[in-house]
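A.B. asks: predicted model and sequence below, questions to follow.
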Amino acid sequence: MIDGGSEMKSFTKAIRILLPLSMFIGSAAQAAPALWVVSDTDSTVYLFGTQHALPAGMNWRTSRLDAAMRASATLWLEAESNSGGAGAIVQQRGLDPANPLETKLSPAQKTKLDAVLVHYGVPAAKFAPMRPWLAAMTLAQLPLTKAGLDAKNGADLTLKALAEEQSKPIEGFETMAQQVGYLADLPEADQIAFLEDVINRAARGVQLPTMIAAAWQAGDIAALETIVNVELKQRSPRLYTRLVSERNVRYAARIQQLLAGNKDQFVAVGVGHLVGTESIQVALARKGLKVRRIE
């Protein structure tokens, strides 16, 4: 059994990075990460698409974004800010040491996984006790790390630190248990298909994470939609529905509730939720709310 130390921290980081994998009104004012607003008569909600892992020193904050943060009463993230006990949740739902991962894979799948792990210098024993969904999440971190991207530099953690400096409340749309459940509750066959897809993507090296980070920094929504969502929807439609489109509908409902108040709010969620034909903005438009891109 793996203990609750460094391995659990690594697993929890994987959830934060990846759960959170191009339709808007208006146009970008400059090349910068995208920022939208939706307003009513007495309040505004800012919608910012985050990248959960970034290289050190990337300059992405703008004066418009900083002004939006200052104007907002609360920062809303995908998951609750206090993730105490997250490691225990991941361990409970993500580890199955009695049934090693290799026994759940075909010989071809195992061969591909072993080759990728050798490429990244990671011992196969680390993955042996993991259920397929957790193996996929953990494996997906390896190209990020090799590309020099780190969750410590992620936009969501940067905004969280800024909110703390400004003594703002930090809330979450979901709990860590909910986020883990999106994957842990998948049938095992779907988990294995997810893992195989991640293996194939990891075999491509640092190309994809580097492209995503560059597109995010430039506010290139069309590129992000293609890289992040279109491929996922084509490869794993059930996973796309579970991780993206269904959650976007729920997020939009919460944002509508925030607008019912009289204070400005800042919502920062993974950029994949804010691109494409099933984005949060589209869900809000169906409720009669006009979303405008301001950056």
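C.D. replies: Looks like it arrived, so ask away.
A.B. asks: could you use CA atoms for every contact and neighbour count after this?
C.D. replies: Noted.
A.B. asks: return the set of buried residues in stretch 189-202.
C.D. replies: Asp190, Gln191, Ile192, Ala193, Phe194, Leu195, Glu196, Asp197, Val198, Ile199, Arg201, Ala202 (16 or more other CA atoms under 10 Å).
A.B. asks: helix or strand for the third one, which one?
C.D. replies: Assigned by DSSP states H and E, Ile192 belongs to helix 188-202.
A.B. asks: is Lys160 in a helix, a strand, or coil?
C.D. replies: What DSSP: H, G, I helix; E, B strand; the rest coil gives for Lys160 is helix.
A.B. asks: since we're on it, how many residues are nearby?
C.D. replies: As a burial measure, Lys160 scores 20 neighbours (other CA atoms under 10 Å).
A.B. asks: check contacts around it.
C.D. replies: Leu75, Ile170 (CA atoms under 8 Å, 6 or more residues apart in numbering).
A.B. asks: against which helices or strands is the helix or strand that contains Thr111 packed?
C.D. replies: Using DSSP H and E, Thr111 sits within helix 107-120. Using 3 or more CA pairs under 8 Å, 6 or more residues apart in numbering; DSSP states H and E as the contact test, the elements touching helix 107-120 are helix 188-202.
A.B. asks: show the subsequent helix or strand relative to the helix it packs on.
C.D. replies: Later in the chain than helix 188-202, the nearest helix or strand by DSSP H and E is helix 207-218.
A.B. asks: try this one side by side with the last:
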Amino acid sequence: MKQVLSGLTAALLMAAPSAAQTPAPPSSDPDAVLVEELVVTARERGPAWWRVSDGDTTVYVLGAPSGMVKGMAWDDAVLERRLAGANQVILPFNNVGVGVFGAAGVLIDIARLKAKAPIEDTLAPALKARFVAAREAVGQPAKRYALKNGLAAGILLVADYRDHAHISAAEPAKTVARMAKARKIKTVTKVYPLGPILGATLRTSAQAQAACLDDALDEVEAGSAKARAATQAWADGDVRAALDGERGYEKCLNSAPGASDLDARIKADEAAAIAQALKTPGHAVAVIPLRPLLSQGGVLDRLRAQGFVIKTPGES
């Protein structure tokens, strides 16, 4: 059981939920509706960049895939050029952590998620067959998913799949952070408390839990070939194809009560960080996940509403 709980904690620490600014898209997936004029193939070689400017300052924004196949090469020449002389680098605000005063509550919430029997024993026959096939495909025993909550099981299953398929949510931000450190450039990021996410997981309705499991299974069943194609599209600057990657993990997190409130806060904080960077003459670099960057109510949509000039990867 200790292995199950530590695995679930690690899965929840991988990313935070995402949702849209009011008014929300007519979908449980908060990033389902994109601002189409921002979804543009890059003119320059390599991944796509957007530009946010205000007078004498520009923030170059690199859109990051939700999951990236480890070891796939990508051209970082534009990144190298934009890091040169940058006064700061804004990294994704998609981290969660446990503070000293919240640790006890987090442990209690995690313990409340555990069950004596594997969750697959509670599933309808068709769903059980899919779940068993998926966990066997990623080499995990039934006891690893001894959980009462379908949303938690879905998150853990997708995390195990991504680990098995060598898909990382840490890149390319990890590479950008390393390069910024080597150049002694200030980095900006933010950590959100894990406790409310776990509490929301416990309050998730049975219907939302079932939807999460379905989304998780869709991603595992799609296989790594789709993730590899999406990663290659991202590396080539083909934004629309890069957005085609499966997002079972993100959809599961979005199913929790209050996920939209947390994501609205994250997007507002990321937009605010870019707006703050625009107050310093010169230029800065930011890394923002693609869908939260390009969705209605997303980071660029918010900045445009504030009057900043947005240029797409297709503009010179």
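C.D. replies: Yep, that arrived. What you are looking at is a predicted structure, and each value in this text was computed from that prediction instead of being measured.
A.B. asks: TM between them?
C.D. replies: Superposed pair, TM-score by TM-score structural alignment, normalised by the length of the first structure: 0.76. Supporting alignment: 289 aligned residues with a CA RMSD of 4.0 Å.
A.B. asks: give me the mean deviation of the helix holding Thr111 of the first structure from the second structure.
C.D. replies: By mean CA distance after the TM-score superposition for the first structure, the fitted helix 107-120 of the first structure averages 2.3 Å away from its aligned residues in the second structure.
A.B. asks: identify the residues contacting that helix?
C.D. replies: For helix 107-120 of the first structure, using CA under 8 Å, 6+ apart, the contacting residues are Glu102, Pro123, Ala124, Leu142, Glu196, Ile199, Ala202, Ala203.
A.B. asks: in it, what's buried?
C.D. replies: By 16+ other CA under 10 Å, the buried positions in helix 107-120 of the first structure come out as Gln109, Lys110, Lys112, Leu113, Asp114, Val116, Leu117, Tyr120.
A.B. asks: which of the helices or strands spans the spatially most central residue of the second structure?
C.D. replies: Geometric centre of the second structure, nearest residue: Ser66, 4.8 Å, by CA atoms, centre = their mean. For Ser66 of the second structure, there is no helix or strand it lies in under DSSP H and E.
A.B. asks: in this structure it contacts Arg247, no?
C.D. replies: Yes: with contact defined as CA atoms under 8 Å, Ser66 of the second structure counts as touching Arg247 (7.3 Å).
A.B. asks: before we move on, the earlier item: tell me how far the residue nearest to the centre of the second structure lies from Gly46 of the second structure.
C.D. replies: Noted for Ser66 of the second structure: a distance of 17 Å to Gly46 of the second structure, by CA to CA, to the nearest Å.
A.B. asks: go on, Gln232 of the second structure?
C.D. replies: 10 Å.
A.B. asks: what's near enough to touch the closest residue to Lys190 of the second structure other than its chain neighbours?
C.D. replies: Leaving out its chain neighbours, the residue that sits closest to Lys190 of the second structure by CA to CA, 6 or more residues apart in numbering is Phe93, at 5.2 Å. By CA under 8 Å, 6+ apart, the residues touching Phe93 of the second structure are Thr189, Lys190, Val191, Ile266, Asp269, Glu270.
A.B. asks: please name the nearest non-neighbouring residue to the corresponding residue of the first structure for Asp301 of the second structure.
C.D. replies: In the first structure, the residue matched to Asp301 of the second structure (TM-score structural alignment) is Val282. Spatial nearest neighbour of Val282 of the first structure, excluding adjacent residues (CA to CA, 6+ apart): Met23 at 7.4 Å.
A.B. asks: show me the strands in the second structure, by range?
C.D. replies: Listed in chain order, the strands of the second structure (DSSP state E) span 49-54, 57-64, 68-69, 89-90, 95-97, 167-168, 187-188, 191-193, 282-289, 309-311.
A.B. asks: of the ones you listed, flag the one that's most buried.
C.D. replies: strand 89-90 (a mean of 26; mean count of other CA atoms under 10 Å).
A.B. asks: now find how far off-centre that strand is within its chain.
C.D. replies: Put simply, strand 89-90 of the second structure sits 17 Å off its chain's centre (CA atoms, centre = their mean, to the nearest Å).
A.B. asks: mean distance of it to its aligned residues in the first structure, please.
C.D. replies: Compared with the first structure, strand 89-90 of the second structure is 2.0 Å away on average (mean CA distance after the TM-score superposition for the first structure).
A.B. asks: counterpart of that strand in the first structure, which residues?
C.D. replies: Here strand 89-90 of the second structure aligns to the first structure at residues 75-76, judged by TM-score structural alignment.
A.B. asks: ok, and what's touching that stretch?
C.D. replies: 69, 160, 163, 168-173, 265-268.
A.B. asks: ok, Ala64 of the second structure to Ala233 of the second structure distance?
C.D. replies: For Ala64 of the second structure, the distance to Ala233 of the second structure - CA to CA - is 12 Å.
A.B. asks: re earlier: I'd like the contacts of helix 107-120 of the first structure as TSV, with distance to Val180 of the first structure appended.
C.D. replies: Below are these laid out as TSV (distance: CA to CA, whole Å):
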residue	distance to Val180 of the first structure
Glu102	22
Pro123	24
Ala124	23
Leu142	20
Glu196	19
Ile199	20
Ala202	21
Ala203	25
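A.B. asks: and which of those residues is nearest Thr41 of the first structure?
C.D. replies: Using CA to CA, Leu142 is the member of the contacts of helix 107-120 of the first structure that lies nearest Thr41 of the first structure, at 46.3 Å.
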